[in-house]
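here are the coordinates; sequence isn't available:
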């Protein structure tokens, strides 16, 4: 059995070489092994695929493939009851002491566009600036005009609070944390809604 399988592989390699123009003429026929038995002809033809292959522009990397793999947190699974408030954790603790968080971006389903941002650089452009206000922004398409999401940094870890969760919120999320000096890192969260 192993010999016939080996012969099939050799025949395949020779045919590929012929197609590539590497082997020509009588030499290629000498290289082809004589099959010990013939293979049955298929009775059905395979269906034509309904999907076409993606174009090069559709194959551009997603946000998740751009982020450095060494700076990922663990995958966290969160389950929330429909209509309740979901708490999506995101650790904003710097690995270096006294290195403040500058920006936290939340992405949904490997999108390249954030659905939520927390900017602690303040009005004057620096973290902890006197009079600086922390700014939060949520995508209306994701969270509605009533802004059902809010990033709570008063807890450890911090949480993206999503009010009145429903099936539309069930997805995978990623928070990316940017510090002043330490490397940025990301945390993946999956949200499941029950009920």
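Good, I have the coordinates. Because the structure is a prediction, the values reported are computed rather than measured.

please make it C-alpha for all contacts and neighbour counts, starting now.
Will do.

so for stretch 6-19, what gets flagged as buried?
By neighbour count, with 16 or more other C-alpha atoms under 10 Å as the criterion, the buried positions of stretch 6-19 are 7-8, 11, 14-15.

same for the lengthiest helix in the chain, what does it pack against?
Identified as the longest helix of the chain according to DSSP state H is helix 2-20. Helices and strands touching helix 2-20, as assessed by 3 or more C-alpha pairs under 8 Å, 6 or more residues apart in numbering; DSSP states H and E, comprise helix 25-31.

contact partners of the helix it packs on?
Applying C-alpha atoms under 8 Å, 6 or more residues apart in numbering, the set of residues contacting helix 25-31 from outside is 11, 14, 18.

structure two is appended below for comparative analysis:
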């Protein structure tokens, strides 16, 4: 009696790790990786195939990530979002009617050098991921 149980923060951290929705792109596991080079001050175009596997399917959500942080998303039929911290001065422009879908980043800086990846969720088909390692 008189003895108190001491609670350590370790179980809380484990609970947070289990419950927190963390998504990290793993090259080779989640999708292929390509390399792309661009000049500082120039533009680059990232391509992502949003064509479904079958004609009775359609893409529902397209998300582009920079170092696993979302910078652009489009949700079918017309909900578009771009990260205001990354999309300063309208640097991101998406062409959703082109196949493969194109995301153009303008006015590149050295800070834009990163791993970018695209995730496409379909109504029926499995999720598709592709990654691009951009060197500026």
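Thanks, I have the structure now. Bear in mind the structure is a predicted one, so any value in this text is a computation, not a measurement.

looking at the contacts of helix 25-31 of the first structure, which one is closest to residue 185 of the first structure?
residue 14 (49.1 Å; C-alpha to C-alpha).

what does that closest one correspond to in the second structure?
Aligning on TM-score structural alignment leaves residue 14 of the first structure without a counterpart in the second structure.

ok, residue 185 of the first structure next?
Under the alignment defined by TM-score structural alignment, residue 185 of the first structure corresponds to residue 128 in the second structure.

can you check residue 172 of the first structure too?
Using TM-score structural alignment, the equivalent of residue 172 of the first structure in the second structure is residue 115.

please tell me how far the closest residue to that match other than its chain neighbours sits from residue 117 of the second structure.
Leaving out its chain neighbours, the residue that sits closest to residue 115 of the second structure by C-alpha to C-alpha, 6 or more residues apart in numbering is residue 133, at 4.5 Å. Note on residue 133 of the second structure: its distance to residue 117 of the second structure, by C-alpha to C-alpha, to the nearest Å, is 8 Å.

of the two, who's got more company?
Comparing residue 133 of the second structure with residue 117 by neighbour count (other C-alpha atoms under 10 Å), the higher total belongs to residue 117, at 28 against 17.

so that one sits right up against residue 66, yeah?
Yes - shown here, residue 117 of the second structure and residue 66 form a contact pair, counting by C-alpha atoms under 8 Å, at 6.7 Å.

all helices of the first structure, in order?
Under DSSP H, the first structure gives helices at 2-20, 25-31, 63-66, 140-143.

what residue of the first structure takes the place of residue 95 of the second structure?
Aligned counterpart of residue 95 of the second structure in the first structure: residue 152 (TM-score structural alignment).

quick one: residues contacting the nearest residue to residue 139 of the first structure once chain neighbours are set aside.
The spatially closest residue to residue 139 of the first structure, leaving aside those adjacent along the chain, is residue 115, at 5.0 Å (C-alpha to C-alpha, 6+ apart). Listed by C-alpha under 8 Å, 6+ apart, the contact partners of residue 115 of the first structure are 105-108, 138-139, 142.

let's see 6 Å
For residue 115 of the first structure, the residues meeting the contact criterion (C-alpha atoms under 6 Å, 6 or more residues apart in numbering) are 106-107, 138-139.

of these - the most surrounded one?
For those, the largest number of neighbours (other C-alpha under 10 Å) sits with residue 106, at 23 neighbours.

shouldn't that residue be in contact with residue 136?
No - taking C-alpha atoms under 6 Å as the definition, residue 106 of the first structure is not a contact partner of residue 136, at 11.2 Å.

and the residue nearest to the match of residue 185 of the first structure when sequence neighbours are not counted, what is it in contact with?
With sequence-adjacent residues excluded and distances taken as C-alpha to C-alpha, 6+ apart, residue 128 of the second structure is closest to residue 120, at 5.1 Å. With contacts defined as C-alpha under 6 Å, 6+ apart, residue 120 of the second structure is in contact with 61-62, 127-128.

out of those residues, which end up buried?
Buried residues within those, counting neighbours by 16+ other C-alpha under 10 Å: 61-62, 128.

kind regards, and thank you for your time.
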